[in-house]
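Trainee: Quick one, what's the 3D model for this:
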Amino acid sequence: MPTTWFITGTSSGFGRLLTERLLARGDRVAATLRRPEALDDLRAEHGDRLWTAVLDVTDAAQAHRVVDDAFEALGTIDVVVNNAGYGVFASVEEAADEQIRRVIDTNLLGSIHVIRAALPHLRAQGRGRILQVSTAGGQATYPNFSYYHASKWGIEGFCETVAREIAPFGIGLTIIEPGATPTGFGSSLATAPVMPEYEDTPAGEVRRAITGGDFTLPNDPQKIAKAIIDLVDTGAAPLRLPLGSDAYDDVRASLVARLAEHEAHRDVAYSVVTDELA
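Mentor: Take a look at the predicted model:
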């Protein structure tokens, strides 16, 4: 039986790849994007199995309206994919206020808007899946991505909490954590005027590696799209799914280092417990 998907940010990247694959195998897709003409070729090929709407996820009212319209038009939506994203590549002092706000509004608040809009419908169905596209940078960090990390670490904390709240309703939530992948996202990153003070810091080193072409993108975007679809087909709903050798290795290294640092402070942590409980 065909599955019905609601996907944000479908004009390019993983959103576009997922939409192509799902339609090709006979599924229905409610695809949202800022420029609906970007999917004209798929609409011509797949007809009414592709439903589209203009959506700026930073607009909470619009997010609720579009999600409501999609459920009304399609009847049932099995999987909601939060994929729309925006990134800023700049050191902490270089980014402009409007860039910082857009990253938070898109990646954090925008994803929250879509999840909140979908939950009443999914609860009424008594089932459903939410896939939150994050990144290895939702648990690991890299210089020049501080604001991107702020949004992704924020949405991962939100989703980890929500997953526990909605499990009793038969709704699963998985955070998807791809590694570096040639999807065009890197070329769309917003940048800012470079401050010379940061040239001899890790921020400068990472900037030179990227501009010099030394930053590798080891993952296959088509394989990542397939892995996401395969996850839904199996019915499994892990809290997180790392995709890519770099994603797995970087997140694992971050977790190991954080745990070691955490354990190093055990004695001082316990030292502040009240005498009655010590």
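
Trainee: can we go C-alpha only for contacts and neighbour counts from here?
Mentor: Noted.

Trainee: Once you drop chain neighbours, what's closest to V88?
Mentor: A190 (4.6 Å; Cα to Cα, 6 or more residues apart in numbering).

Trainee: That neighbour touches F89, doesn't it?
Mentor: Yes - the criterion here is Cα atoms under 8 Å, and A190 meets it with F89 at 6.0 Å.

Trainee: Second chain to compare with the first, below:
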Amino acid sequence: MAQRTWFITGSNSGFGRLMTEQLLERGDRVAATARDTAALDDLVERYGDRIWTAQLDVTDTTQIRSVVERAFAELGTIDVIVNNAGYGLFGAAEELTDEQIEHQLGTNLVGPIQILRSAVPHLREQGGGRIIQLSTYGGQATNPGASLYHASKWGVEGFMEANAKDLAPFGIGVTIVEPGSAATGFRVGGSRLPEPMAAYDGTPAAMSRGIQNPALPSVSDPAKVAAAIIATVDQSPAPLRLITGSDSFRIVRDALRERLADIEAQEASAATTNSARA
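Mentor: Predicted coordinates:
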């Protein structure tokens, strides 16, 4: 197995932390970034110069460009870019503040866009690489009370899918990861809720208010998910999507079937708007 160098955002927790640990254990190098790098001190002590750390807030475009440039300058070739940093903002759209909306989109959508834009010139110059985008089954399906979270994930999936086509000629592969439920701390520590409005009490949107309940069941083993993500880099061509967890598979499959059925029912009516020359 070839040793690689990885650049990972949000490497202090969740899948980012697990991937960082597994990669270092097998002998790879990791450029581990996080808003608080103190959470990586134990890995620095254990693995020495095989882990390179930098403070990074993915809502800060200037900082993104600086950190990515420094990582390539100091480490040379970086084989894999992993956009892992992100969180969930839950609640009805009307309940959210402007600041919450901007921060959610800045973290989950604009941040990955700017990471890719900063890394691609280097990946092209070195002759290829891989970009991995952490998403969720919520990038293909929707739940009530999660409109902004879905907006960020549907948006980033569209951006990454288009880039998979744009970057393929340069030997750069793109993989979108769509996990189901896993005990990573996302629900309890990685999700945020607005001040609830009484108007939504008892409505479907209010279901999201229980997202931080630690008793909610999880389907996937987080360590197995991290290993599955890592394994995609050995696949050629890069898989466009990786679904992990039987819950994610079922939800995505059912959502796609429903959308397809809705579209196919309109085949005849869609043609009524064609021009005479069509």
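
Trainee: returning to what we had before: how many residues are close by the residue nearest to V88 of structure 1?
Mentor: The tally of other residues near A190 of structure 1 (other Cα atoms under 10 Å) stands at 14.

Trainee: What lines up with it in structure 2?
Mentor: Using TM-score structural alignment as the criterion, A190 of structure 1 maps onto R192 of structure 2.

Trainee: who touches that match in this structure?
Mentor: Y87, G88, L89, F90 (Cα atoms under 8 Å, 6 or more residues apart in numbering).

Trainee: and these, which of them are in strands?
Mentor: Among those, the members falling in strands (DSSP state E) are G88, L89.

Trainee: Of the contacts of R192 of structure 2, which is the nearest to P217 of structure 2?
Mentor: Here the nearest of these to P217 of structure 2, counting by Cα to Cα, is G88; it sits at 17.4 Å.

Trainee: Toward the C-terminus, what is the element adjacent to the longest strand along structure 1?
Mentor: As assigned by DSSP E, the longest strand anywhere in structure 1 is strand 171-178. Sequence-wise, the next helix or strand downstream of strand 171-178 of structure 1 (DSSP states H and E) is strand 190-191.

Trainee: A268 of structure 2: neighbouring residues, count only.
Mentor: 9.

Trainee: ah, wrong one, I meant V233 of structure 2
Mentor: Using other Cα under 10 Å, V233 of structure 2 has 21 other residues around it.

Trainee: what's the mean deviation for stretch 256-263 of structure 1 versus structure 2?
Mentor: On superposition with structure 2, the mean distance recorded for stretch 256-263 of structure 1 (mean Cα distance after the TM-score superposition for structure 1) is 0.5 Å.

Trainee: what's S245 of structure 1 in contact with, if anything?
Mentor: G179, P218, N219.

Trainee: Could you list the buried residues of the helix or strand hosting L119 of structure 1?
Mentor: Per DSSP H and E: L119 of structure 1 is located in helix 111-125. Judged by neighbour count (16 or more other Cα atoms under 10 Å), helix 111-125 of structure 1 contains these buried residues: S111, I112, H113, V114, I115, A117, A118, L119, H121, L122, Q125.

Trainee: got the angle between the helix or strand following that helix and helix 111-125?
Mentor: Going down the chain from helix 111-125 of structure 1, the next helix or strand is strand 128-133, by DSSP H and E. For strand 128-133 of structure 1 against helix 111-125, the angle by axes from the mean of the first three to the mean of the last three Cα atoms, to 10 degrees is 170 degrees.

Trainee: which residues touch strand 128-133 of structure 1?
Mentor: 77-83, 111, 115, 122, 159, 170-178, 232.

Trainee: try 7 Å
Mentor: Strand 128-133 of structure 1 is contacted from outside by 78-83, 122, 170-177, using Cα atoms under 7 Å, 6 or more residues apart in numbering.

Trainee: Same question for stretch 117-124 of structure 2.
Mentor: R65, V68, G129, F170.

Trainee: How about stretch 102-111 of structure 1?
Mentor: So stretch 102-111 of structure 1 is in contact with V57, T58, N82, G85, Y86, G87, Y147, Y148, S151, K152, G154, I155, going by Cα under 7 Å, 6+ apart.

Trainee: how far does that stretch sit from the chain's center?
Mentor: 10 Å (Cα atoms, centre = their mean, to the nearest Å).

Trainee: again with stretch 136-144 of structure 1
Mentor: In terms of Cα atoms, centre = their mean, the centre of stretch 136-144 of structure 1 is set 13 Å apart from its chain centre.

Trainee: Same check on stretch 171-179 of structure 1?
Mentor: With Cα atoms, centre = their mean, you get 8 Å for stretch 171-179 of structure 1.

Trainee: next one: stretch 248-268 of structure 1
Mentor: Counting by Cα atoms, centre = their mean, stretch 248-268 of structure 1 comes out at 24 Å from the chain centroid.

Trainee: Over to stretch 142-157 of structure 2?
Mentor: With Cα atoms, centre = their mean, you get 12 Å for stretch 142-157 of structure 2.

Trainee: Give the buried residues for it.
Mentor: 142, 145-157.

Trainee: just stretch 88-100 of structure 1 next, same as before
Mentor: Residues of stretch 88-100 of structure 1 classed as buried by neighbour count (16+ other Cα under 10 Å): V88, F89, A90, S91, A95, Q99, I100.

Trainee: what about that stretch, start to end distance?
Mentor: 8 Å (Cα to Cα, to the nearest Å).

Trainee: How many neighbouring residues does the residue nearest to D59 of structure 1 when sequence neighbours are not counted have?
Mentor: Once flanking residues are discounted, D59 of structure 1 sits nearest to G110: 7.4 Å by Cα to Cα, 6+ apart. Using other Cα under 10 Å, G110 of structure 1 has 23 neighbouring residues.

Trainee: ok, now how distant is G110 of structure 1 from L55 of structure 1?
Mentor: From G110 of structure 1 across to L55 of structure 1, the span is 10 Å (Cα to Cα).

Trainee: if we can go back for a sec, okay if I get the buried residues of stretch 142-157 of structure 2 as CSV plus secondary structure and distance to L23 of structure 2?
Mentor: Formatted as CSV, the buried residues of stretch 142-157 of structure 2 follow (DSSP: H, G, I helix; E, B strand; the rest coil; distance: Cα to Cα, whole Å):
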residue, secondary structure, distance to L23 of structure 2
T142, coil, 32
G145, coil, 36
A146, coil, 33
S147, helix, 34
L148, helix, 32
Y149, helix, 29
H150, helix, 30
A151, helix, 31
S152, helix, 28
K153, helix, 26
W154, helix, 28
G155, helix, 29
V156, helix, 25
E157, helix, 25
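
Trainee: Noted, bye for now.
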